[in-house]
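# Below is the sequence, then the predicted model.
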Amino acid sequence: MTHRVRPATPLALPPWLAHALRAQRGPVPWSAVTRGALAGGPLLIAALAAGHVSLGVVAVIAAMLAGINDRPGSRRASVRRIGVPALAGAAGLLTGTYAGEHLGAVALTLVLTVLGLLAGAVSAVGPVASGVGTQVLVTAAVGAGMPLPDTGWSRTLAFLAGAGWLLALRLALPTPGRLTGDFRFDGERAAVAEVYDAVAALLDATGTRHAVARRAALTAALDQAQDALAGPRLRRYASSAAERRLHAQYAAALPLAEAATALAWAGEPVPARAAEGPRRLAAAVRGANHTGPLPAPARSAPGLRALDDALLRAAEAFDGGEGGDLHTRRRSPRSVARTVIGAAGREYGLRVGLCFGAGAAVAQALHHTQWYGQHQHWYWLPATAVFLVKPDLGPLASRVLCRAAGTVLGALVFAAFAAVLPRPEGLVALVVLAGALIPVAARHFAAQTAVVTVLVLALVMVGGEPQASVGRIGETLLACAIVLVVGHLPVPGQRGGGVRARLTAAGDAAHAYLAHVLSGSTDRATRWTLRREAYRTLAEARAAIALATAELPALARHAEGADEIAATLERLVDTTTACAVHLDHTGRLTPEHLERLAELRDRLADRSDRAAVRLPDLPLAG
């Protein structure tokens, strides 16, 4: 008798470890690499030539932090993404400098702890606010602990000069390959074109198992285009024709996205030629030229009629260059304040404040011991804790593993270079190389940590301090231990406030969108704006859930059931979109639409009760 040997099944890694090993993919961002190389090196060379090395070090630190926020997108959106955290960082540096000069260790620790509570609560608002919180705390620690001969105001001005230099490079340098012509709106063009390509991809996938993923990709493309177009309009009353055309092209993509989503909801394949029109529109956006004739799809169903109508409106918008101002995502001060003082802000702020304050207290207690050494800088420990405790940078266990591994690798690499490089020329070259590598290393937290460690240690030596690799490793491991302990401490109230807050916001947005559609309103601009907000808040909730479920089991259990609620809300918004398209072309809903809405309402009510998430009652009859 023979026995059949079953093939061994691969062992599944736990989510927290799998996340630590996962890296982003994509083409090399050569523009950001060029800016990184040109950011720190010239600033340091100018400071050495002028005899103000310490101010040069501060300016390079500012350029480094601005480079970390230098993400793909439009030039104007980068003004807020880089500039607002830089202004906050300058304020933190000034505050930390004067607090360090005039307060004792205990009072200084209390001030830094309170600052951590406030900055952590603000960080819960969104990505830019998170950058603000990070830079405030890092620069406050640097200002309080870095032994520099300069005044607080001179440090602050040097910091602003460093961040301003990186921002100027971001705004002025052309994109590689576009050295001629109008390159000011390259980021906006690429983002809007991606929306039309995503519409075409969703139409291709309609009726297949890939439709759900393609609809999510369309949402991501719309989010990126919305961000790209939401930068400051410096010429509000004399806006260029190219700028107006891009706004019109984005607005024209919204009804196309709506029609494609309704077709995907119906689940029936559409003719291949239906996707040809959006692809031609994408090519026209990228090339900044005319669309030419667009193939019209058959008008045999409401979704196809909506698609044909949207293509006609898009052609008119491309030719006329006029469109609605639908790109702006407006958040009232009241909603921001609710986020800051709500469950997410309180939980976030408490953990950041405890980690930052504990890091500062331990660092100052060890500052004069033999272990710490004469030349060590105590601000490294709390500054490291800030990056480790930020939940938007990844799950806690993943952050700790990546930070520890990256610091050890970066310190060893720097020690090897420091043994052979001439000073200061070799160290300046190392700063240039590390600055160029930051945009590439940003794909993985460990790689980014390694590159930043090399850059910071090089700056320390340029400033006249001895090689500090061993101290950097020790402080990072201490910060990892502090964050791991604080991250698993019980806190007042219910855990998982960030996830629940995102789900509640998504539920409110879905409710507003559905109520508008069922009201029979003919205001399509408002409908498309509400639809965008519904899908955007859902994407934010999905991201928060993905991070929460990749935590260690003790923390991941607080997000149980959240993914099911998000999936149901997504189906509800998809169904609402299908209802809107059907109402436009028939004036009434079918029994299938009503039955699906009622089913999703009941499912949401049941799942939200089990997961303790507050969702509004859906405006359905019967």
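Structure's in. What do you need? Numbering: from 1, shown residues only.

# drop to CA atoms for contacts and neighbour counts, all remaining ones
OK.

# Can you pull out the residues in contact with stretch 326-339?
Contacting residues not belonging to stretch 326-339 are listed as 124-125, 226-227, 229-230, 247, 250-251, 345, 525, 529, 533 [CA atoms under 8 Å, 6 or more residues apart in numbering].

# ok, second structure coming up, stack it against the first:
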Amino acid sequence: MFTDAARALPPWLTHALNAQRGPVPWNAVVRGALAGGPLLVAALAAGRTSLGVVAAIAAMLAGINDRPGSRRTSVGRIGVPALAGAAGLLVGTYAGPHLGAVALTLVLTGLGLVAGSVSAVGPVASAAGTQLLVGSAVGAGMPLPDPGWQSVLAFLSGAGWLLLLRLVLPTPGFAAGDLRIDFRFDGERAAVADVYEAVAALLEAVGTGDAVARRAALTAALDQAQDALAGPRLRRRASTAAERRLHAQYAAALPLGEAATALAWAEQAVPARAAEGPRRLAAAVRGNTSAGPLPAPSRTDPALRALDDALLHAAEAFDRGRGRDLHTRRRSARALTRSVLGAGGREYGLRVGLCFGASAAVAQALHHGHWYGSHQHWYWMPATAIFLVKPDLGPLASRVLNRAAGTVLGALLFAGFAAVLPRPEGLVALVAVCGALVPVAARHFAAQTTVVTVLVLALVMVGGEPQASAGRIGETLLACAIVLVAGHLPLPGQRGGAGVRAGIDAADAAAHAYLAHVLSESGDRATRWTLRREAYRTLAQARAAIARAGAELPALARHSAGTDEVAAVLERLVDTTTACAVHLDDSGRLTPRHTERLAALRNELDERRGRVGGRRTLT
């Protein structure tokens, strides 16, 4: 009954109620508990409370970006946004006291335009844009007693402390008997092992209705492994034997994934033992052991022969610990510029700049009109607007509902805590508890907002600001109204849904680049696997953008109508291209089934793109 009721709800409301699932990230919980609390204790002991508050805010923002993955990947995922946040804090700290309200609003609006456009590049750029704007709002709207350069150093110290914990602390539960497994690479090892598990799961689903979902899961596993291995290295080449071994194991998984995809495309059942080899390889990756003997599948058709060859290659790579280094995703400066200055980046930037500037203007007007009551700082409203207007954080209506509900609940909870907790000891303990809860609360935007609201209100009270829960609720609701209006306004020169169309264009271009390489019958398999990875990755990104757009209110969701059908055709085209590549390797020519399917898919793609007003980016 509950399921039927949930299905009857509109998509924008269903999305607001959904929460991510998965195991508790205990390692991130430990880091969160050790982040803001100890920084505040040290600052209080040194008599520099305001700097401790800034450092704890930075540690909180870094904790939000502390996601599962490899340690080296976290350097960019946490470090780049922290640098952007420090730059924003510097600008806000020096611009706030020296510019009038109008000039300051124009400066903040300009920052919003830039940060919003850059956010279209990807998740790390988006996090950097968010922290740039949050830092500028805090610097301008929460004037601190310390010189600006000291506040910036405190911000960098707070983020750096969380990053240091991420790099040096072993994973909880790492037993002494496992010392032969270098815990520094546990994220990379888990990601690569998941690829082999996904290959095995896809092989088990060949010929069933689960094959499409399992192929998508394989793509996600490959994306995560590619990202995990792409972090910065101490040296240009892999610096340890364990690192070189992981690179070889990832590279060996690529032909396995290719063969499994070709088998799924053929829709013919495979022997049960076909999945045993990848599963043994997954166990070998996790245990850092040799692969041992692998069961060989029958070699009755090209895809099965490709699978057998890939297993032999993997066994050899596991034993040697060497292989091609194919993990790096290379994006040209031209592609990055196109993301920033293209239709998607422009629409993103305009909406972020408009919301950030409007919320800053309203906040300053209320501040100068003495509407704020007992607290003096006006940073809350523009900072709230930033988290609401970012399209990559979820559908607009879902974000607004969750932010409003989370802020109200968080403010009420904090009002209760503030009435009974001793100061500052109780508030410092509350900061530590909330820091530990941030990684768990990240599964749902409302839960995360609740925890962050309590944490920030505790921090500003430690810094000397009076309890202001009611005012923060009012400012949040005003920010929600501003973002809802601005998010639905038609923008000059923009038709709406530009980000979705940009994602479809990128997926189209990547799919046809991959197809062109395969049909050229080039023997360069490394390039082929790189193009295949890019085709599937961009397609997954496009599908994620389409899913978010489809869960918007009808006024926005209509702009993405039909794009899911285009993505489905592109997905079948890339799968067919993979099947063609495997068959060409085996026989040197395509069958009529392959050529007819390619022709039909390209015709269908042209038709679908014509219906949604798109165009082919590559012929």
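On my side now, so go ahead. The structure displayed is predicted, hence computed values, not measured ones.

# Tell me the mean distance between whatever helix or strand Gly498 of structure 1 lives in and structure 2 once they are aligned.
Taking DSSP states H and E as the definition, Gly498 of structure 1 sits inside helix 497-518. Comparison of helix 497-518 of structure 1 with structure 2 after fitting gives an average deviation of 0.4 Å (mean CA distance after the TM-score superposition for structure 1).

# helices or strands next to that helix in the packing?
Helices and strands in packing contact with helix 497-518 of structure 1 are listed as helix 343-365, helix 524-549, helix 562-586; criterion 3 or more CA pairs under 8 Å, 6 or more residues apart in numbering; DSSP states H and E.

# winner for burial among these?
For these, average neighbour numbers computed from mean count of other CA atoms under 10 Å are highest in helix 343-365, which has a mean of 25.

# related to what we said a few turns ago, tell me which of the contacts of stretch 326-339 of structure 1 is nearest to Val111 of structure 1?
Gly345 (19.0 Å; CA to CA).

# Who are the contact partners of the closest one?
Counted by CA under 8 Å, 6+ apart, Gly345 of structure 1 has contacts 120-125, 339, 498.

# out of these, who has the most neighbours?
Counting by other CA atoms under 10 Å, Gly120 has the largest number of neighbours within these, with 32 neighbours.

# Could you find the counterpart of that one in structure 2?
Under the alignment (TM-score structural alignment), Gly120 of structure 1 pairs with Gly116 in structure 2.

# what secondary structure does that match sit in?
Using DSSP: H, G, I helix; E, B strand; the rest coil, the three-state assignment for Gly116 of structure 2 comes out as helix.

# ok, now Pro422 of structure 2?
Secondary structure for Pro422 of structure 2, judged by three-state DSSP, is coil.

# mean distance, stretch 108-116 of structure 2 to its aligned residues in structure 1?
Stretch 108-116 of structure 2 versus its aligned partner: 0.3 Å mean (mean CA distance after the TM-score superposition for structure 1).

# ok, so what distance separates the residue mapped onto Leu13 of structure 1 from structure 2 from Gly394 of structure 2?
Correspondence of Leu13 of structure 1 to structure 2, assessed by TM-score structural alignment: Leu9. Counting by CA to CA, to the nearest Å, the separation of Leu9 of structure 2 from Gly394 of structure 2 is 17 Å.

# of the two, who's got more company?
Gly394 (23 against 11).

# Nearest residue to the more buried one in space, please, no chain neighbours.
Nearest residue to Gly394 of structure 2, sequence neighbours excluded (CA to CA, 6 or more residues apart in numbering): Arg548, at 5.8 Å.

# check contacts around the nearest residue to Phe185 of structure 2 once chain neighbours are set aside.
Leaving aside its chain neighbours, Phe185 of structure 2 sits nearest to Ser70 (6.8 Å; criterion: CA to CA, 6+ apart). In this structure, Ser70 of structure 2 makes contact with 185-188, 228-229, 231, judged by CA under 8 Å, 6+ apart.
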